[in-house]
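Participant: Sequence first, predicted model second:
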Amino acid sequence: MSSQVLGGIAIVDKPAGMTSHDVVSTLRRYFGTRKVGHAGTLDPMATGVLVAGINRGTKFLAHLTKADKRYKGTIRLGSATTTDDREGEIISQAKPAAIAAIEDERILQGVADLSGDIMQRPTAVSAIKINGKRAHERVREGEDVVIPARPVRIDSFKVHEIRRGEGFIDLDVDVACSSGTYIRALARDLGEALGVGGHLTALRRTAVGSFSIEQATELALLEEEPKFMSLDEALPLCFPVLEVTTQEAADLAMGKWLEPRGLKGTFAAVDPEGRAVALVKEQGKRLATVFVARPSTL
């Protein structure tokens, strides 16, 4: 089975101004296949890590969508927008005196209050589906969209620099969080808590699970050299390794189950030649496949 047929994972450094779907369409052209998908949307304004699946790699993406994320961004305090970022229309502007009165200590306390396990109301202009239609489509059609708050986890919310300007305060921040967290919503909620409004002016995703920005390739460079990380590399990078025999690997490739081994969680089953065969998980009295990287039918 050739690596091209098997496919893998392309770690793209998404440029600003493109949607995640735009990137997928571009990769389909670069790699010469319709089988391309991504593991988590980035807004057009945002840059950074976009994990894309190529061929068989698209089937692996479902096991990456819940991965934790890391971001670098800039929050502007002093005004709120319709989209909670700089691309929206300004809907409120605080008075300069109110902004100037906010001390650094209040900002840092507000950040601390938005750390840990919190309930977050996703931004209305988002890709979340409501009755089959994405929220941002409903907003553009004139609907008043309010998405219920949901639990998210903010592992780290750090302010690296506070810059004060005429009528605004900019915060350069790092955020490590659970999947499903909206950094735009963090900016909005911090601004609301301080009484002056807030929105996001810059965002760069620096990691998705085990994939970091250091591994990412600029989209334009992939046109010159369409390269991706093989599933043999990707599965052990994302999950602990379970070494299996050649016969066990063959069984897993056919979707058969193995005897349980007292394992907890998902493991990457790797054969003696170092090939990732499948993701496996104990289910009752069997060690079953949850994703087959090298199916015997290919």
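Facilitator: Right, received. Where do you want to start?

Participant: rest of the way, CA atoms for contacts and neighbours
Facilitator: Noted.

Participant: and residue 108, which of the three is it?
Facilitator: helix (DSSP: H, G, I helix; E, B strand; the rest coil).

Participant: Name the nearest residue to it, sequence neighbours excluded.
Facilitator: Using C-alpha to C-alpha, 6 or more residues apart in numbering and skipping residues adjacent in sequence, the residue nearest residue 108 is residue 159, 7.5 Å away.

Participant: go on, residue 270?
Facilitator: Nearest to residue 270 is residue 276, by C-alpha to C-alpha, 6+ apart, at 4.4 Å.

Participant: picking that back up, doesn't residue 170 make contact with the residue nearest to residue 108?
Facilitator: No - under the criterion of C-alpha atoms under 8 Å, residue 159 is not in contact with residue 170, lying 10.2 Å apart.

Participant: What helix or strand is the residue nearest to residue 108 located in?
Facilitator: Assigned by DSSP states H and E, residue 159 falls within strand 150-165.

Participant: name the element the spatially most central residue of the chain belongs to?
Facilitator: Centroid check for the chain by C-alpha atoms, centre = their mean gives residue 40 as the closest residue, at 4.5 Å. Using DSSP H and E, residue 40 falls within no helix or strand.

Participant: For the closest residue to it other than its chain neighbours, which three-state class applies?
Facilitator: Counting by C-alpha to C-alpha, 6+ apart, residue 65 is the residue found nearest to residue 40 once chain neighbours are left out, at 6.1 Å. Secondary structure, three-state DSSP: residue 65 is coil.

Participant: Tell me the spacing between residue 65 and residue 180.
Facilitator: Relative to residue 180, residue 65 is positioned 9 Å away (criterion: C-alpha to C-alpha, to the nearest Å).

Participant: Now for residue 147: which residues touch it?
Facilitator: Residues counted as contacts of residue 147 (C-alpha atoms under 8 Å, 6 or more residues apart in numbering) are 121, 122, 123, 124.

Participant: same thing but 10 Å
Facilitator: If a contact means C-alpha atoms under 10 Å, 6 or more residues apart in numbering, then residue 147 has 120, 121, 122, 123, 124, 125, 126, 128, 129, 130, 135 as its contacts.

Participant: likewise residue 110?
Facilitator: Taking C-alpha under 10 Å, 6+ apart, one finds 104, 189, 190, 191, 192, 193, 194 in contact with residue 110.

Participant: out of those residues, who's nearest residue 267?
Facilitator: For the contacts of residue 110, the closest approach to residue 267 (C-alpha to C-alpha) belongs to residue 189, at 37.9 Å.

Participant: To what extent is that closest one buried, counted in neighbours?
Facilitator: Other residues lying near residue 189 total 22 when counted by other C-alpha atoms under 10 Å.

Participant: just to revisit the earlier point, joint contacts of residue 65 and residue 180?
Facilitator: With contacts defined as C-alpha under 10 Å, 6+ apart, the residues shared by residue 65 and residue 180 are residue 40.

Participant: Neighbour-wise, which one of the contacts of residue 110 leads?
Facilitator: residue 190 (26 neighbours).

Participant: structure B:
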Amino acid sequence: MAESGILLVDKPQGVTSHDIVARARRARGTRKVGHAGTLDPMATGLLLVGVEGATRLLTYLVGLGKTYEATIRLGQATTTDDADGDVSRSAAAADVAAVTLERIADEVARLTGAISQVPSAVSAIKVDGRRAYDRVRAGEDVQLAARDVVVSRFDVLARRDAAGVIDLDVIVDCSSGTYIRALARDLGDRLGVGGHLTRLRRTAVGPFSVDDAAGADALEDAGLAGPADVAGRVLGRLAVPQEIARDLRHGKRVAAPEAFSGLRAAIDEEGVLVGIVERRGREMKSVMNMPEVTA
């Protein structure tokens, strides 16, 4: 049986997240592989890939906050809000030249914090059972509902002016479900010149950094982050003695050894992740148990 754990993968440009999962299946010799959060083919950076029993942890990783480094091009809008689409509108050179750093800073501030965002139509969101991008490619006019997201940091790191366009290098910390393409589009629209994304790199997911990730061609020998370490970093560790671990694995409610709220990673005396537990009154119960590993 393949080893269980989480692979930190640095996805290259031009491949899909599903392609990375397929590579991981071949490299690790198992079909039981999944990922926590899609990256567009154009994007690079951190993809969390679960292998074997650790795929059960993916549901707790999908909602983690993300950090992105990106380049936004002002002066042109595209059909996909990124460089993979066709240019649908180009602003007059004089209008682009009138975009000052102060105006950019003002509009960036308005796109920071708790905001309502309409996702890009060319996205993986399902509309009546079909992906939005499939409907767009079929010629349908897709209107997606706005969603509430949180952009906790939106910093402009550099500005480069070229013929009729402005390129901004930015860094964004945001909640899960935020579309950086939509931020680029909305910033351009607010400035009256249009905008789209030309580069996107995910550098962190929750406490996990792309600096610790393996390349997509090195998945066979890449080390796995153990389930106990991953769950403990995300949810917090709760040490449980062996008899309590056994009862939790059998689905029993047990006395909570300490006060806590929300979820915790229950880890036994041997450092093995028993499962994810939830406190209910003075007791706790597993809401997800890991598969038991037999020698």
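Facilitator: That came through fine. Small disclaimer: the values here were computed from a predicted structure and weren't measured.

Participant: So after superposing, what's the score?
Facilitator: For this chain pair, the superposition-based TM-score is 0.96 by TM-score structural alignment, normalised by the length of structure 2; 294 aligned residues with a C-alpha RMSD of 1.5 Å.

Participant: so how far is residue 147 of structure 1 from the residue nearest to the centre of structure 1?
Facilitator: For residue 40 of structure 1, the distance to residue 147 of structure 1 (C-alpha to C-alpha) stands at 19 Å.

Participant: circling back: please indicate which of the contacts of residue 147 of structure 1 are buried?
Facilitator: Burial by neighbour count, 16 or more other C-alpha atoms under 10 Å: within those this picks out 120, 121, 122, 123, 124, 125, 126, 128, 135.

Participant: Inside helices: which ones of those residues?
Facilitator: Taking DSSP state H as the definition of helices, these contribute residue 135.

Participant: Show me which of the buried ones among the contacts of residue 147 of structure 1 is closest to residue 154 of structure 1.
Facilitator: Nearest to residue 154 of structure 1 among those: residue 120, at 10.4 Å, using C-alpha to C-alpha.

Participant: Translate residue 93 of structure 2 into the numbering of structure 1.
Facilitator: Residue pairing (TM-score structural alignment): residue 93 of structure 2 is matched to residue 96 of structure 1.

Participant: ok, its match - contacts?
Facilitator: Applying C-alpha under 10 Å, 6+ apart to residue 96 of structure 1 gives the contacts 78, 165, 166, 167, 168, 196.

Participant: Now do the helices in the stretch 51-200 of structure 1.
Facilitator: Using DSSP state H, counting those that start in this stretch, the helices of the stretch 51-200 of structure 1 run over 57-60, 96-100, 104-113, 135-140, 183-194.

Participant: Please dump the contacts of residue 147 of structure 1 into CSV; it should also carry distance to residue 109 of structure 1 for every row.
Facilitator: Formatted as CSV, those follow (distance: C-alpha to C-alpha, whole Å):
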residue, distance to residue 109 of structure 1
120, 17
121, 20
122, 22
123, 22
124, 26
125, 27
126, 27
128, 30
129, 33
130, 34
135, 31
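
Participant: tell me the two of the contacts of residue 110 of structure 1 that are most distant?
Facilitator: Using C-alpha to C-alpha, the pair of the contacts of residue 110 of structure 1 lying farthest apart is 104 and 189, separated by 16.8 Å.

Participant: Next, format the contacts of residue 96 of structure 1 as CSV and append neighbour count and distance to residue 6 of structure 1.
Facilitator: Conversion of the contacts of residue 96 of structure 1 to CSV gives the following (neighbours: other C-alpha atoms under 10 Å; distance: C-alpha to C-alpha, whole Å):
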residue, neighbour count, distance to residue 6 of structure 1
78, 26, 50
165, 11, 53
166, 9, 55
167, 16, 54
168, 21, 51
196, 22, 52
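
Participant: Between residue 159 and residue 170 of structure 1, which contacts overlap?
Facilitator: Here residue 159 of structure 1 and residue 170 have 74, 75 as joint contacts, going by C-alpha under 10 Å, 6+ apart.

Participant: Am I right that residue 142 of structure 2 is in contact with residue 132?
Facilitator: Yes - under the criterion of C-alpha atoms under 10 Å, residue 142 of structure 2 makes contact with residue 132 at 6.9 Å.

Participant: Give the intersection of the neighbour lists for these two.
Facilitator: Between them, residue 142 of structure 2 and residue 132 share the contacting residues 120, 121, 122, judged by C-alpha under 10 Å, 6+ apart.

Participant: Out of the residues you listed, which is nearest to residue 256 of structure 2?
Facilitator: The closest of these, once distances to residue 256 of structure 2 are taken by C-alpha to C-alpha, is residue 120, at 44.7 Å.

Participant: now the closest one: how far from residue 182 of structure 2?
Facilitator: Going from residue 120 of structure 2 to residue 182 of structure 2 by C-alpha to C-alpha gives 6 Å.

Participant: One more: residue 232 of structure 2?
Facilitator: Distance from residue 232 of structure 2 to residue 182 of structure 2, by C-alpha to C-alpha: 33 Å.

Participant: Residue 224 of structure 2 now?
Facilitator: For residue 224 of structure 2, the distance to residue 182 of structure 2 - C-alpha to C-alpha - is 33 Å.

Participant: and what of residue 144 of structure 2?
Facilitator: As judged by C-alpha to C-alpha, residue 144 of structure 2 and residue 182 of structure 2 stand 12 Å apart.

Participant: shared neighbours of these two, anything?
Facilitator: Counting by C-alpha under 10 Å, 6+ apart, the residues touching both residue 144 of structure 2 and residue 182 are 117, 118, 119, 120, 121.

Participant: if I line the two up, what does the third one land on in structure 1?
Facilitator: Alignment note: residue 119 of structure 2 maps to residue 122 in structure 1; criterion TM-score structural alignment.

Participant: OK, contacts around its match?
Facilitator: 128, 135, 146-150, 180-186.

Participant: which among those gets closest to residue 247 of structure 1?
Facilitator: Nearest to residue 247 of structure 1 out of the contacts of residue 122 of structure 1 is residue 180 (C-alpha to C-alpha; 39.5 Å).

Participant: Give me the neighbour count for that closest one.
Facilitator: Residues lying near residue 180 of structure 1 (other C-alpha under 10 Å) number 19.

Participant: In structure 2, what residue corresponds to it?
Facilitator: Match for residue 180 of structure 1 (TM-score structural alignment): residue 177.

Participant: again, but for residue 159 of structure 1
Facilitator: Under the alignment by TM-score structural alignment, residue 159 of structure 1 pairs with residue 156 in structure 2.

Participant: what's the spacing between that match and residue 201 of structure 2?
Facilitator: Distance, residue 156 of structure 2 to residue 201 of structure 2, by C-alpha to C-alpha: 15 Å.

Participant: Show me which of those two is the more surrounded one.
Facilitator: A count of neighbours by other C-alpha under 10 Å puts residue 201 above the other of residue 156 of structure 2 and residue 201, at 22 against 18.
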